[in-house]
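Chemist: Pasting the sequence and the predicted model now:
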Amino acid sequence: MAAMDTISTLLFRPPPSLLVNVMTVVSSVVVAVIGLSEAKGTAHLQYSKFWNTNNSATKSSSPEKFKISSRSGMLLLYAPAALAGAVSFWIFPNEDLRILLLKSALTLHFVKRNFEVLFIHKYSGKMALDSALIISLSYFSSTALMIFAQELSRTLPEPSIDLKFIGIALFLIGIIGNFYHHYILSQTRKKGETGYKIPKGGLFCVVICPHYLFEITVYFGFALISQTIYSLCFAIATAMYLGGRSYATRKWYVSKFEDFPHHIKALVPFVF
């Protein structure tokens, strides 16, 4: 009973939807497990140079997959989620401030990601189509379900402690920090270069994946704006997933660069 009282202080009760409640468990577990697989080098989502850090032999022996350009693949990752956010303004045209803030934050996040794909990032490889489709479905479904869960929660009692404005602050810190470090990454290569370099500037002096750290901040911003169990569980799962990717990323840099500074951590400065 005390645990339920604590939950109701910070979160909405689970909404009256079997779909949302089942997907809260399923999607969170799947994303977290993929993150653990990334860390162990056994992930099968082939969309970056890090996917097989510990499993290069598997790559050489795996069947050839249909691939598309990295730019097209990244647009496929983010465009459906941005569309889901934009369409939600038409599907749920209510005046509730919390859901308006959530829809706006989600839409802005994925519009920003598409902007970066088109105008910021530089690409030199290809992406497996099946991996792009899986990740695209994850982003799309999580965005749609976050908004749907929020809409269902409008009829439930509000949490005693209102965290939505703290969530907005966290979201803004995350999206600005994420964009800034993506920009630094895009400047690592000079025009015409295709090789990889150790990024420098910003928080790259202490962690190799500050852009992931700020993306996690974005998702916890969503969770505090929303204060639903689904958004919180998905934020935790996203942190586990990006933690696994950052661990694999650091391992890749260590394997490729003999002069990689060993004080630089994967994700959290001075800790991990």
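Modeler: Yep, it's here.

Chemist: hey, let's count contacts and neighbours off CA atoms from now on
Modeler: Will do.

Chemist: Count the neighbours of residue 242 for me.
Modeler: By the measure other CA atoms under 10 Å, the count of residues near residue 242 is 25.

Chemist: again, but for residue 270
Modeler: Residue 270 has 11 neighbours, counted by other CA under 10 Å.

Chemist: Surely it forms part of a helix?
Modeler: No. Counting by DSSP: H, G, I helix; E, B strand; the rest coil, residue 270 is not found in a helix; it is coil.

Chemist: Burial check on the spatially closest residue to it that is not a sequence neighbour, number of neighbours?
Modeler: Distances taken as CA to CA, 6 or more residues apart in numbering place residue 206 nearest to residue 270, at 7.2 Å, with adjacent residues excluded. Here the count is done by other CA under 10 Å, and residue 206 has 21 residues near it.

Chemist: what's residue 206 in contact with, if anything?
Modeler: Contacts for residue 206 were tallied using CA atoms under 8 Å, 6 or more residues apart in numbering; they are 263-265, 269-270.

Chemist: Put this next to the previous one:
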Amino acid sequence: MASSLFSLMFPPPPSLLANVVSVLCVAILASAGVSEFTDGSHLQYSKFRDAAVAPGMLAGALGISGRQFSSRVGMAALYAPAFVGALAAFAFPGVVSATPRVAPVAAALAIHFLKRVLEVLYLHHFSAYVIIDSVIPITISYFTNTVSIIYVQYLTQGMPEPPIDLRFPGYILFLVGISGNFYHHVLLAKLRKTGEKGYKIPTGGLFGLVICPHYLFEIIGLFGISFIGQTLQSFAFALGSGFYLLGRSYATRKWYLSKFEDFPKEVKALIPFVF
């Protein structure tokens, strides 16, 4: 089983730090997903902005724990550093030309996070605030994982290609994921007119089957990036993000069930007809 999995990716890089980051990526994101499932500790943004969450260690150390930002500023802060980190790779021609995969991986990550920044600035309607205790760890996670994915891809220079080349399926998955995610974000944005702050049951697209199709397509897009790169770090980020969004979607469905008596019970959380 293990040998089959490793046939899909490059060998782990000769860097203890990079390998530790890969393991921590899955562990931390999976832990956050389990918290969404079990104890009601939610990262404080969107509809969970008033939920209970343990104060962030860094925010507490800086004396800013609990401070609030407007949702637009806070959400843009989640994605902008990761976008800059991915884009910065192109300032180093020796990095992006090191292998045929570095530039496509860096470009896909830059497009992914640029799309999110533009959606925050020009598409989404926000109703309140986000808590810095949630902003800081997410921002650090996105930035660290983005930079480490590109760095690990750079370290594959001179290594033999994986026996199974997943780049073409990766391009397809990335395009499907980013397009589906954007389409369902547009549907969500149309639910709330300018000045409105309440929540409604979303409809259209795959919302008739799952309450978080935008999460589903985000996972698809991230696995697309991992297929393009085929490194342990890129797979770890996609897998860890999948675990987190699985828990977040479960919590989201539970929230809708508690707020709307007419919420259709057959609508699943993330995977149509399954979960």
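Modeler: Yes, it's here. Here the structure is a predicted model, which means the values were calculated and not measured.

Chemist: TM-score for this pair?
Modeler: Overlay of the two chains. TM-score (TM-score structural alignment, normalised by the length of the first structure): 0.92; 263 aligned residues with a CA RMSD of 1.8 Å.

Chemist: Helices of the first structure, start to end?
Modeler: Ranges of helices within the first structure are 2-10, 18-40, 56-61, 70-91, 97-119, 129-153, 164-186, 210-226, 229-256, based on DSSP state H.

Chemist: what's the angle from the second one to helix 129-153?
Modeler: Just to be clear, that refers to helix 18-40 of the first structure. 140 degrees (axes from the mean of the first three to the mean of the last three CA atoms, to 10 degrees).

Chemist: same check, this time on the fifth one
Modeler: Between helix 97-119 of the first structure and helix 129-153, the angle formed by their directions is 160 degrees, by the same axes, to 10 degrees.

Chemist: how close does helix 97-119 of the first structure sit to the second structure?
Modeler: Aligned to the second structure and superposed, helix 97-119 of the first structure gives a mean residue distance of 0.7 Å (mean CA distance after the TM-score superposition for the first structure).

Chemist: next one: the longest one
Modeler: Compared with the second structure after fitting, helix 229-256 of the first structure deviates on average by 0.7 Å (mean CA distance after the TM-score superposition for the first structure).

Chemist: Centre of the chain to that helix, how far?
Modeler: With CA atoms, centre = their mean, to the nearest Å as the basis, helix 229-256 of the first structure stands 9 Å off its chain's centre.

Chemist: do the second one as well
Modeler: Centre-to-centre, helix 18-40 of the first structure and its host chain are 13 Å apart (CA atoms, centre = their mean).

Chemist: what range in the second structure does that helix sit on?
Modeler: Aligning helix 18-40 of the first structure against the second structure (TM-score structural alignment) gives residues 16-38.

Chemist: Tell me which residues of the matching stretch come out buried.
Modeler: By 16 or more other CA atoms under 10 Å, the buried positions in stretch 16-38 of the second structure come out as 18-19, 21-22, 25-37.

Chemist: what's next to it, contact-wise?
Modeler: Against stretch 16-38 of the second structure from outside (CA under 8 Å, 6+ apart): 12-13, 41-42, 141, 145, 148, 152, 232-233, 236-237, 239-241, 243-248, 250-251.

Chemist: By how much does it deviate from the first structure on average?
Modeler: Stretch 16-38 of the second structure, aligned to the first structure and superposed, deviates on average by 0.8 Å (mean CA distance after the TM-score superposition for the first structure).
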